[in-house]
Each structure stands twice: as C-alpha cells, then as structure tokens.
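Asks: here is the input, now give the coordinates:
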Amino acid sequence: MAEKIVFDIAAKLLSSLGSIAIQQIGSEWGVEEELQKLQVTVSTIKNVLLDAQEKQKSDNLVKDWLQELKEILYDADDLLDEVATETKRRELETRNKLVRKVRYFLTSSNPLVFQHKVGSKIKGIVKRLNHIASLIDQFKFFVNQVERPIATIRREETFSWVNTRRIIGRRDDIDEFITSLSSGYQADVVIIPIVGIAEGEEEMHENLVNIGNEIVNNCGGVPLTVVTLGSLLASKTEEGYWLSVRDNEMWALAQRENKNDILPVLRLSYDEMPSNLKQCFAYCSLFERDEIIDGKKLLYAWIAQGFVQGDGNGELEDIGERYIQELVSRFFLEPYDARTFSNTTGREHYKMHGLVHSLAQDVAGNECLTIKRAITDAVPKMLRHVAFASETYSEFPRPLMEAKKLRTIFYPGKRNPTFGSSIETESTSFRSLRVCAFEDMISSPKKIRKLKLLRYLSLTEVDNLPKSLCKLLNLQYLDLYLSGDLELPKDFEKLINLRFLCLSTTSERLPKKGIGMLTSLRTLIIFHCEALRSLEGIKHLSCLRELALESCLKLPSLPDGLNFLTSLERLEISSCLFLNLSDDDLKGLERLKQLKLRNLQCLVSLPKGLLAADGKLTHLEIEWCTYFTSPSESVLPNLKSLESLKIWNCEKVGSLPEGMQGLRRLQSVSIVGCPLFITTYEGQEAERQKIAHVRKIELS
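Replies: Down below sits the predicted model:
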C-alpha cells in the first residue's frame, strides 16, 4: 500500500503537528523545538513524495526508501495520538488538585516522566527522518511544493458518461479495446472484461450500442441508445437487463479463461481511486474469500484506523458509507443478503469476489495478514493488521509477538473454543492497536487499559467488563453482543467518544447516567435483554441516528424520551413480545427514514405518531406481527416519501388502505405470507388498482 498513501499519511501528520492543541502541548511540555523540527522535516519530505512514488515503480531502492519512511510516519502518528490521549485523560481526571498531586507524582502518571519520554521519542523520530531526508539529493527527486487537493468521493462522479478530460486512464488500452469491439459480435466470442465503462469515448459508445442491440434483439427486446444502454449497465436493480455472467461476476461484462487477463483491468480501476479509498479496499483483504462482511463493522473499523476523515460534507458514518458505495460501484464489493433465521436484522452485508480479493491482498502487501495456519517464520516488519481465519488454532502465535506495532486484531468465533488466557493476555501487548475484535470470549482482557489508542472493541459473549474499560477515552465502537450478565462499569459515562454501542444486559433498566451521558452515540443496539422493563435515560442522545431494540421480552412500552431523538433516521423493533405502540409513539421522529417492526405480538395498527416522518420515511417493513390487521388509512397513505413497503407473514392483513394511489414515490411493494390479502388482491380489481403504479410488486 505504499503508492500515494504515504503522501496522505504525511499530510495527516503535518495537520496534527499544526493543530493548536499539539502546539500548546509543545509549549507547556518543553518539546516545542522538537515538534518544530519534526514539522519542518516532514514538510521537506512531503514535497518530494509525488515524484518518489513514481520512481519507486522502477527503482527498488526508492521503494525501500518509501517503506522505511512509511514506518517512521506510522510511529510519529502513534506518538502524537498518545500525546493527545494523555491530554484528554488529564482533562477528565485532574480536576481535583489533590488527585492531581497524588496521581501525578506517586504513580506512573507523573507528567515529568511522561514528558521526558515524549521528548526522547520525538528526538528519535526526528533523527530517523533526518536520515531519510538526507537521501533526497541522492535520488534526485523533483520537489513539488504545490498542495495536492484532498480527494473527496462524491456519488455524482460515478455516472457512466462524463467529460473525457476528467478521466484518468490508459489511452492505449482504450484503443485496443475499441479495436476488439469493432471486430464484430459473435455468439462464441470472448468479450474483454471491463470494470466500469471507459466513459466519454464516442466510438466506444457506438460499438457498445451495436453489440447491446444484438444482445437485446436476440432476447426479443427493443433497440438501445447510448443513454439507455448506459442506464441499463449502470443499474443493478433493473430486472431483466443486468447482464448475468458466469460465476456471478457482476464486475465484468464477460470473463476470459485466464484470470491474468482480468486482474490488470481491476488494477486500473484501483489505480484511479483516491488513496483513502485504496486504504479501505486493501483493508478488506483481511477477510477471507467469500466471507460475509458486515458493512457496519467494516465502516467503523475504517473510521478507527483513520481512513475515514471528516471533509465538511457529512458525518464520518456518511463519508464511510460513500466509500462503501464507491467500492460497490466499482464491483470491488458485492451486496449480499445476509437475512437468515438466526440473523434477521437485514443489515447491509457484502462479499468480495475471489479475483478482487487477490487484488486486495496484492495491494495490501506486507501490511495485512490473514493467519490460516501456524506461523514459523518471522513476520514482516511492516505488518499492521492481522485477522485469524475462522478455523485456525487457538493459541496466539509466538512470532506474532514481534509485531508490536499491530493496529488491528480480528479473532473470529470458533465452533469449539479452547482458547482463553493466551489471546486475551497477549493482545494487551500491542499498544498501537486501534481495532480489537474477539468472538466467543471467556473473559475480557484485564489489562485493557494499556490499549490507550483503541477505538474499536468487540467482545462477544464476554462474562465481565473490567473497570479499566472506562480508561479507553478514544473508544468509538463497543460491541458487547450476547453478553447478558454484564453490569456496566461505574464510570461508563467517561466513554464520551462512543459512536456505536451494542449491549445485552440482565438488568431491568439501563443506568440513566451511564447511557444518557454518551452524547456522541450515533448507533445504539439493545439486544437480548430479557428482563429489561425501562429505557428511560436515552432522551439525551440527541445525535442518535439508529436505534435497534431486539428480544427485549418484557419491555411494555417505548419511553417518552424516544420522541426527543430528533436525529433518529433508522428504528428497528424486533421480538419485543409485550411491547404495545400507542398513537403517541414515534411522533417526534421527524427525520425517520427507515422503520422496521418485527414479531410484535401486540401490534395491531401503525401509530399515528409516525405521521411526523411523512416527509422523510422511505422504507417501512412489518414482519411476523400476528395481530396486525391493516396499515392504517390515516397513516400509510399520508407517508408521501415512502419508496418501499414490505409486509411479511401478517396473516390478518386483508387489504391495503384507500389512498395508496397517492404514494407516487412508491417503487416496491412486497407482501408475502399474507393469505387474506392475496385472496382480496386476486379477486378485486379495486385492490389491484391501489398499487398498479408501483414498478416492482412481489406477492406470494
């Protein structure tokens, strides 16, 4: 992953060094001079990186130079992150002067000791960078002091036909491809695979239209135009038009027998991506081929690694979602329906085709490693991210202990887990960890407080939480799935940077102070809380955008505070058997876009409070609600923004309300397992007319 990524690491480092907070620290701690030297040296090196990245393609010495530079920049990034974390800690824990005196001078938190260590580390990094800088003249790099604009991924830039002056590509390859197309279409010809269409080339458009017309005419279709062909090729939802190819390779129009013919084309698409997206793609190599990837977990792992950064155009989650959709549009990720009996959330999941996975491994190089068998050799010096395959052995490999600068450890669940102390104990030795995920845990790492830079922590089936968890001030993602006996630590509210929280508990109520103080939360999932009777305390989560309540069997009602969640966009309520929705419920959720109600035995009709979201709600799902009789006439026909309606296995639903014709944005209706409705629909023309304008209708 050397390439242009090094440039962005240097740019990020310079941004940190130039921040007011770091400059203030430098002045207060007496390391101002060292920080200034570091800033000057990084700036000098950054000015030659664009040229170095070109020359490393043909010069192995330059390639080695870049690798060494990258390692130093990572170390500098870790150091500044540690300094910033220490500053946060002091702000929270030293408000009392007596505490400051006792803790700072009688423990390892002594500021003089820490400052001395920081100063020594900075001097060491400056010395290493000076050596790197001294080789610039030797390589005769071209100095470029013009700042490269930060690339921003925008969905409008992925249309099929765009201005050719904005396209980065290989003219020779395009000419060769056009020549191949011009040779004519034959039934047994093998078409050259392409990733995306070489936009803006008029002669290619003409050839593609001619070939497309032959395909469509052979299927009894109508002639195509450039625009319609582009629309059909760009749309993966247009039934009957998307070209199916062998092995479901949707990222190519066709496949040659030799994969080496396809990989260069995939590589071209990769080369054209901005560097932050390249980092995200390479990170996907940690997952196994055809492994089902949870989009939410992937997004937050990217955020934790710093691949997703704010650009003033939406929150981190929005930007990360755009990254995912960009990879989907390039066919580097394939959407996958992960809905099963045991996993009913229907959240976004993805898979990676084998050849795409090979490319991801290639570009990740020595930074990412998926461990499938015992390690006997020394691990690469640049190793930063590690994942264990699902069926590997339990013990933590000894050679891996040398990779002290790991930033990721993914340890999946095992059918017959026999591990415990090994993986838990060893994990806390990696002080640079940003992402740590363990499944089927026996207990949580007791020394987890040492992982000061940790931002992503997943502990499935953990049986206790150490108090030191609350010292992880950088933590943004905390997943405690299926951890039912947990009590949240006393100082849980100190995790003020949490953006995602999934928890299970045997308690009857959530601690008001513990949850209500987490005002940075964007996603809250409360799962399998069989004794939970109250959700009071969540009304202060003004930034919450997604709330999921699942298997809260004794929860009688939604809290009044739910109406204060004015930022909520997605709400899922599932298997809350005694939950009854009143007409006042949901009335404050004016920004709600998606609502899913599943297995709610007390649900009879939609609450009128849902009308508050009439200008935003696009997706509505109702499943397995035994006594649900009808989408209310006073509610459903007034949800003018609705695009998708799903009613599954609601046996008492006999018809849709009058006024459905007014839902002009409605594109998809799926009514499955509702026999009364099917009888009515088949027997009454009036019922069919209610949704006659809907493009996609599924009834069974």
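Asks: every contact and neighbour count from this point should use C-alpha atoms.
Replies: Will do.
Asks: ok, which stretches of the stretch 501-650 of the chain are helices?
Replies: For the stretch 501-650 of the chain, the helices defined by DSSP state H, counting those that start in this stretch cover 512-516.
Asks: please disregard the earlier target; I meant the stretch 201-350 of the chain.
Replies: Using DSSP H, counting those that start in this stretch, the helices of the stretch 201-350 of the chain run over residues 202-218, 226-234, 263-271, 275-283, 295-305, 316-329.
Asks: burial-wise, tell me which of those comes out on top.
Replies: helix 275-283 (a mean of 23; mean count of other C-alpha atoms under 10 Å).
Asks: for the comparison step, fold the sequence that follows:
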Amino acid sequence: MEKSIVSAVLEKLGSLLMIPEEIKQKVELALALEEEIGKVTVHFQGIQSVLQDAESKQVKDANVRNWLKRLKDIAYDVDDVLDEWRSAKLKPELDKEEKEAENFPLFKKIRRSISSLTFQTMLYYNIASKIKNINQQLDWVATEKDRYKFELEKEVEEPGRLITASFVDEDEVYGRLEETTVLVNMLVGENSSGVSRLDVISIVGMGGIGKTTLAQRVYNHRDVECHFDKRIWICVSDPFDEMRIAKEILEAFRGECPKLVGKDNILQEIRSCVLGKKMLLVLDDVWTEDATKWEQLKNSLKYCSLGSRILITTRNEKVAIIMGTPPSNLFLLNTLSQEECWSLLGHKALCGRTGEESKNLEDIGRKIAEKCQGLPLAAKILGGLLRFKKTREQWQLVLDSEIWDIEEAEQDLFPPLSLSYYELPLVLKQCISYCVVFPKDTIISKDELIKLWMAQDYLKGVQGEEMEIVGDEYFDELKMRSFFQDFKRDELDNGIMEYKMHDLVHDFLQVLTKTECLMIVNNGFEESKVDSYCERARHATLVRKEAAPTEPNIYHFKKLRSLFIDSSYHDTSSLSPYLPKLFDQLTCLRTLNLSNSLFRNSIEELPDEIGKLVHLRYLNLKNNRKLKELPESLCELCNLQTLNLKWCDSLKELPCGVGKIINLRHLENERTDLSLMAMPKGIGRLTNLQTLSVFVVADSNNAATLGDLQNLMHLRGLLKISGLGAVCDMAEAKKAELQKKQGLRALILDFTISKGVMSRRRQRTNDEKVLEALQPPPCLEKLEIWCYSSLTMFPNWMMGLTKLSHISLGSCLHLKSLPPLGTLPSLESLYIGEMSTVKVVKVQFLGVEREETSALPSSLETPLSSFIAFPSLKHLEFFDLKGWECWMPLTIREEEHVTVMPRLCSLTIGCCPKLMSLPNYILQNTSLKELDITRSPILSERCRKETGEDWLKISHIPSIIIDSLYIQVNNTSVEEFGVLQLQPLHSSSLSSENFLKAFTQN
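Replies: As a prediction, the model looks like this:
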C-alpha cells in the first residue's frame, strides 16, 4: 500500500515544476519552489527503492510499521497539496470561460488579469510553504530509513507455500460428497470436449476453501484409480518451473530422476512415456498467467490415450482459462454448509472429550463454526485451537472475540490469504483493500465500486484508456482471483451487477488496513475516546445505531478521504444541523456518501459549505426525497466525477453553474424528472459525461435545449429524454445527434409535457417529426417510447436497429396501428400498453406487407417465400388496449415458408375487454410455455378449461392463468389453483427505466 501511494505522488510531482512564465519572473519564488519540490522528489525516490524490504519487515517489526505509517501520512499530505494546487489553478480558467461570452469593458478585463496573476503568485507562495513543511517531516523519515538499513528493491520474498502431496486422511474430510461425485464423473466419463484426447479440468476457489483436499479425494477415489493407467500428482506453486514439472512427470513414469539434459530431450522422452497411456495429471496450486510456459509441455502430453485428464487447482479463474480449461470444465468451489463446517471443527475441537463434555460445549462450538463462514481452513484452525481450551468459559471467550484477535488463528490463517493478496499488483492491492469501507455482508454494486476507486485515483490505466474500462478490468481480475463471491447478474446482459466479499477476506483486509479504514458504530453520536492513530484515518464508515441531538465525533478525523454514513438504522435528516461544520472540518474528502436508505425523512437542504470540499470526486445523495435544491457552491467542486441524485424526486432544479463541474462523468438522476422543471443551460459544457440518466426538455429561454446534448459524445448506458412534448423545433432535435453517441445502449423517449411548461396542445405531427429526428445509434439494445401523440409510428431508422432486443411502447393514446416490428432480428421482449385507439393488430405488425383482407385474387399477390416474423421474440405483453377488437390471422399458402414467433415463451394480455380471439400462430405455438389472460372477458371465455372454443388449441401450454386462476396442465389431469391478484406489471406508475428488467423477471 505504501509503495503504491508513494509511486502515485512521484508521478504527480512533475506537474508542479511546470511553472508559468510570469511566475518564473519572480526569481526568488520560482527558485524556492523548485528547490522544495526537488527535495521532496529526491526523498521519495530514495524511499521508494527500499519500500519492498520495509513492507516485508513490518510484519515482525513494530518500529518499521510505525515508520511506514508516518511515511504514508506524509505521502497523503503531499497528494493533498498537489490536488489543492491543481484545483485552485483550474478555478480562474473556469470563471474566465463562463464569462467569455459576456461583454466586459477593457479596464475590467485588465483588472481581472492582474487579479488572476496576484492570485497565482499567492498560491505559489502557499504551495512552497506547505511543501517546505513536508520536507522537514521527510528529513526525519529519511534519517530513520538509513537507521533500519533496508535493502534496495529486489524480487519480493513471498510468504512460504505448503508443498502438497496426493495423500489425504478421509477421516479429516467433511462434506464435499456431491462435489466429489461430480468431479469423479468428469474424470472418468466420456471425453467432455469432444475434440481433445487430453481434457483439462480446473477447481477454482479462494485460499483455504479446500481445493487441494478435494483434488486429493478424487485422485484417491477407487473409480479414478481403476480408470487410469497412470496417475501423477505435482505441486506446482510459483514460479511455474516447466523443467522441474517435466522431470517430475518422467520420474513418475521411470521411477527415478531423469539424467537427461535439455528441454527438447526431456519433452521427447515424456512423449514416449505417455504414448498410448490413459493418464491423470494433477497440477496443484497453479499461479502462472504465462501461457508460453505451459504450451510446450502440454503438447508433449497430447500423445496419451483418449480419456486422459489434467486436473488443476488454482485461485485464479484466468489461470484456468490460460491452461486450456473449457468453460464446461471450470469447477467453481463454494464454501461448506454450516453443518459441514461444524462437523469439521467439532471433530478436531472435541477430540478426546467425553460425551457429556462434548454435549456441554456443542452449542458454543456451533456458533464459533458460524464465524468460519464455510471456509474449511478456518474450521480446522479454530478446531485445533479449541482442542486445548478446557472449559466452557474459555470457549465463550473465543466466541466473543473477533477471529483476528485470536493470535493463533491469525498466524495460521494469514499465510493462505496473504499469498493471494501479495501476488496482486500494487493497483489491485489498493482496490481490494478499499472494499473494507463496506460493513460485512454488504451487497455491493460493481459500478459504484468502480466509481469509488476512481474517486481515490486508483484507476490510472494506459494513456487514453477510460477509467471505467480500467476499473472493469480490475474488478474482473479480482473476481478471477476469488476475492469476491455471491454474484448477482443483470437479467438482460448477464453482466455482474452486485457481489459480496467473504467475511474472512474482509477480516483479513481489516487487519491490513486497521489504522487507515475505520468502521465506527456510534450509538447516538455520543462522544467516545478517539485514539491518536484514528485522527490520521483516511476512510471511515459511520454506522448510526441511534439518532440523538449530540454532535458526531467524526469531526476529529480531519484527514478523511472517504466518509460513508450508514443510514440503515436512521434516516439522514438528523444529520442536517451538523453538515455545515462537517464540511468545514473534513476538507480532504474525496468520497462522501449521504444516501438515505430508509426512504423516509431525509436531508432537506445541502449547506453552502459543500463548496469547501475542493477534493471531492464522489457525492452520493441518493433517496434524499425531501431535498428540493442544490446550492450554487456545489459548482465549485471542479474535481467532482460522480453525482448521485437517484430518487431525489423533490428536486426542482440543478444549479445554474453546473457547467463548471467539468470533470463530472456520471450524473445519476433517475426519477428526478418527476420534479425537475428543466436542465440548466451549462450542461452542454460537461463533455466528459458518460452517465446522464434523465434529460428534461422545457420550452424556456433559461433552460437547456435538446441541442445541448450535441457535445455530450461520451454518453453511454441509459438515457431518458422527458418533456419531448414541448419540442417544436425539429432542428434542435437533430442537433442532439443521438446517432453519434455509440455508447448508448438504452433510450427512453417520453413525450409527456413537463410540469410548468405551456399547456397548449401542439400538432400531433410534431411528435412524428421529433421522433424521426432523434435517430439513435445502430448499436441500441433497448428502446421505450411513452406518451407519443401522433397517429403513426414508423421512423425510418427503426428497422435499422438490428441489435434491439427490448421495446416498450406505452400511453400512445392516438396511435392507430402498430409499427412492423416483426422484422427486427434480435427483439426478445415487447411491451405494448395503454393504446385506446388501436382496434386492429394487422399482419403488417409481423413485418408482412400484404393485407389479409385484400380484395385482390391470391394469384395477383406476391407470395412471401421464406420469412420468419419475430425470430427472437420470447416475451410479449399487451396491456390496457381497451379498443382492441381483432388480432388479424396470417394465411400461409402452400408455396410459402413462413414462421411466426418460433421462440415465444410467454404471452400476457391484460385489460383488453373487446379482443375477440387469438390468431392460430399464437394458439398453436409449441414454444409457448406461459399464457396469462386477465380482465379480457371475451378472450377468457374462449380459453376456459375444456369448455372454451380454443381450449384444445392451447392445452399444450404448461402454464395457463385465466383471470388469476392458475391452470396446471399435465398428461393426465388439469388442476386449477387460485393465484394472488397482482397489479398490472406495466402500468404507467411503473418506472419506465425499470420496465425491461421487471418484464424479463416476470
């Protein structure tokens, strides 16, 4: 950690030496500043060269730990000074840009230039003074460095690794019966890949989870012993020495150490040995990510007999892939159940005790086993520890203690966890260590975590690479190394949305960062003793168990870079009186989370003092539903990258000067369009924006227009444009240039006229022209259109959206006919709702051009030849089409090869009282698994069990719900069950941006 901070500071120091020419003319100031910066640089360069040795020695030497702590504090102070300098230098530039368009008299411009020069001169004097003070502290650190006689940087001496063997004591193994069976079947079953005679299977999991034990168990399984001609066990560890591994393979075949010299000779000999043999090779504890070290050796093994296997154990999924493991052969090992954990712990802890003694200790032992969180290694270690604790009172002490307070447990559990940690590059150590700011068992959003890493300046990446992309790569790297678990995936794109961290990994990281990251449980903010080291803490999470009128003691932590207020127990409203002082004191903050998780009372006003947090990069105000405005001082936060305003649905407006926050990348404002009147004019200056959840259009000279979206070329993900009903100027809509925003994946176009905007009804054709002008990029995947008022909806660009997978069309009250969506090749889910003027769904909806009611003889019509309508559609819903009477059938002639909705899984029809029947291509669709008809009496009657006209046509559908009555259909019987009456899934009250997820989950 110290090394990464020092490296980051050294990288930034160079920027201070670029002193403007006008300041260089003040020779004394320039020389003094350059001299002080030079001293800091020399100090840090000298310290950096010995940091590896220092970090390894701190484990045993408390003095070295203290030295490193002092160094880290100074590095943070330098970073603060550099950040302060950069921010102060940027401020006058922003003010100048803001006033550039205004006409100032010449004398005012001259006066402002003189004022700016004076400001810069004072700023340099201030910076020079602070750096001089830091140098005085560094003198002491450098002197102490020499006293400790650290060695210069070399290869890191890694923690010792246990060399494993194939033997296992079955009496010491608990659980894993199902996993053993599955793995044995994978080893002795038929060739799984179908293309290779040497399949690779990998067991992947975190340190201490039991990968080696499971591998030993299957290696010695009777079926495995009988199946293979030769079994070989090699502990690989790190580094991956291919020559050593090759010689061990030969030794296993020949019975003696080979005397051959040269890699080629050895590999040729391996080829001869394995030829025609069915072989199992276990490579335990593989770490290498260098495929070249493995390829030649693997090629020499490919001459074995069909059915041979290589079994690998690794902590890193990436390693498994590099070693040639196909996805079907990745065996991700999970933790033990609580019962299995207790069996393992109890076996060791109760060994040699009488039945009565064991019974007396079992209840406490089970609770201690829960602390192991399913990690076999922890259960073994604590079981061995408890074995020598004789009394119930001694066991209770272990239960009441944090696991890392137990010295024996710490010594034994540290090595396997620290192996994974110390293998990480510096940047990943920073990233994973930061995760301890979250309480245990917190479900963490991946995207939010990446934004938090950005705020701490952890995501450097290569030049020109987006920080968010770097963060995504870092997350995947840590995931593959088993630092995260319990992933929740996005239903739509299968990407990881949320995750958790194993409790023992969290505990381990807490030990490493205990003076830097604090978890403060504060009952009513009562004053408590603040240790001196806490005053230098950098990251803190405040868990407020009670809301009380006393001031929080968090003011003592003046060096904090992150502050999370946990509102799980009490809303944020009680914080309001203390915020001015909080912002006045904690001026080093980069991250501030004031989100309100209870959806109750919230902060009503953000004080002007927020502008003092000049370092702030991340501000989370989510769910503060009583917050009505943001102060203009917020716009002084030129470093701000993320502003989260989700569900601040009382917010009337954004600050006028928002355009000054030029580093803003993510403006998360879902649901603010319920209250926002407009967007401020300056929003078009935020050219770094990647997230803009909602853009509100208003017919006002003082507000931003659609054209202000033009410069926001980096927008990605979801964009909702609301208030489109107020747009009369087609040129403004075209000026938005949505088609050039290649990062957009979801677009919501809401033609509702915003509150406070003129109520006059525009011509209905305006919506049609605006929709045509708002052409999205071709890579769009999700599209929603709401409250569209024109009679037809068929923009020229719609059929070109070949990647479009989800569409929602709602509250289009004047629409007469549905657009021909059947030709969209990737469309998977479609919702159509609240369209009272649609009477007939014609065959054109399928993408068919002919009219079924045509009076022309069939001989004069052009046949369809080969055609698939809605080739990918899985979910279809119609809701509240009160005028809908007819769903036109499609007559397919003998010479035509037409398929309709071949992948349709679910059809939902609600509140369609006039609909007479369903077409045959729906009724007889064999892929249909769910049919739900509600509040559509004519259609319901036709589909009634056994009595309805269409019952025989739909009886093949496994799940049928008619007016909340669930009909279970199987081969021999039909059963009816009452079901809970649900509200319509896609009523207008539902958040439109949540529609797609709700639709697929339904």
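Asks: hey, which helix is longest across the second structure?
Replies: helix 106-148 (DSSP state H).
Asks: what about Leu29 of the second structure, distance to Ser116 of the second structure?
Replies: Distance, Leu29 of the second structure to Ser116 of the second structure, using C-alpha to C-alpha, to the nearest Å: 17 Å.
Asks: if we can go back for a sec, distance to Leu92 of the first structure added to the helices of the stretch 201-350 of the first structure, as TSV?
Replies: Formatted as TSV, the helices of the stretch 201-350 of the first structure follow (distance: least, C-alpha to C-alpha, whole Å):
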stretch	distance to Leu92 of the first structure
helix 202-218	62
helix 226-234	51
helix 263-271	44
helix 275-283	33
helix 295-305	22
helix 316-329	25
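Asks: ok, which of the ones you listed comes nearest Ile22 of the first structure?
Replies: The closest of the helices of the stretch 201-350 of the first structure to Ile22 of the first structure is helix 295-305. By C-alpha to C-alpha, the value is 20.0 Å.
Asks: could you find the closest non-adjacent residue to the most centrally placed residue in the first structure?
Replies: In the first structure, the centroid-proximal residue (C-alpha atoms, centre = their mean) is Leu299; its distance is 1.2 Å. The shortest distance from Leu299 of the first structure to any non-neighbouring residue, by C-alpha to C-alpha, 6 or more residues apart in numbering, is to Gly320 (5.7 Å).
Asks: need the counterpart of that neighbour in the second structure.
Replies: In the second structure, Gly320 of the first structure lines up with Gly471, judged by TM-score structural alignment.
Asks: try Ser444 of the first structure
Replies: That one, Ser444 of the first structure, aligns with Leu606 by TM-score structural alignment.
Asks: and its match, how many residues sit next to it?
Replies: 18 (other C-alpha atoms under 10 Å).
Asks: can you pull the contacts of it?
Replies: Applying C-alpha atoms under 8 Å, 6 or more residues apart in numbering, we find Leu606 of the second structure in contact with 576, 579, 627, 629-631.
Asks: at 10 Å what do you get?
Replies: Shown in contact with Leu606 of the second structure (C-alpha atoms under 10 Å, 6 or more residues apart in numbering): 576, 579-580, 621, 627-631, 633-634.
Asks: now, of those residues, which are buried?
Replies: 579-580, 621, 627-631, 633-634 (16 or more other C-alpha atoms under 10 Å).
Asks: what ranges does the stretch 151-300 of the second structure have for its strands?
Replies: Applying DSSP state E, counting those that start in this stretch to the stretch 151-300 of the second structure gives strands spanning 198-204, 230-237, 279-286.
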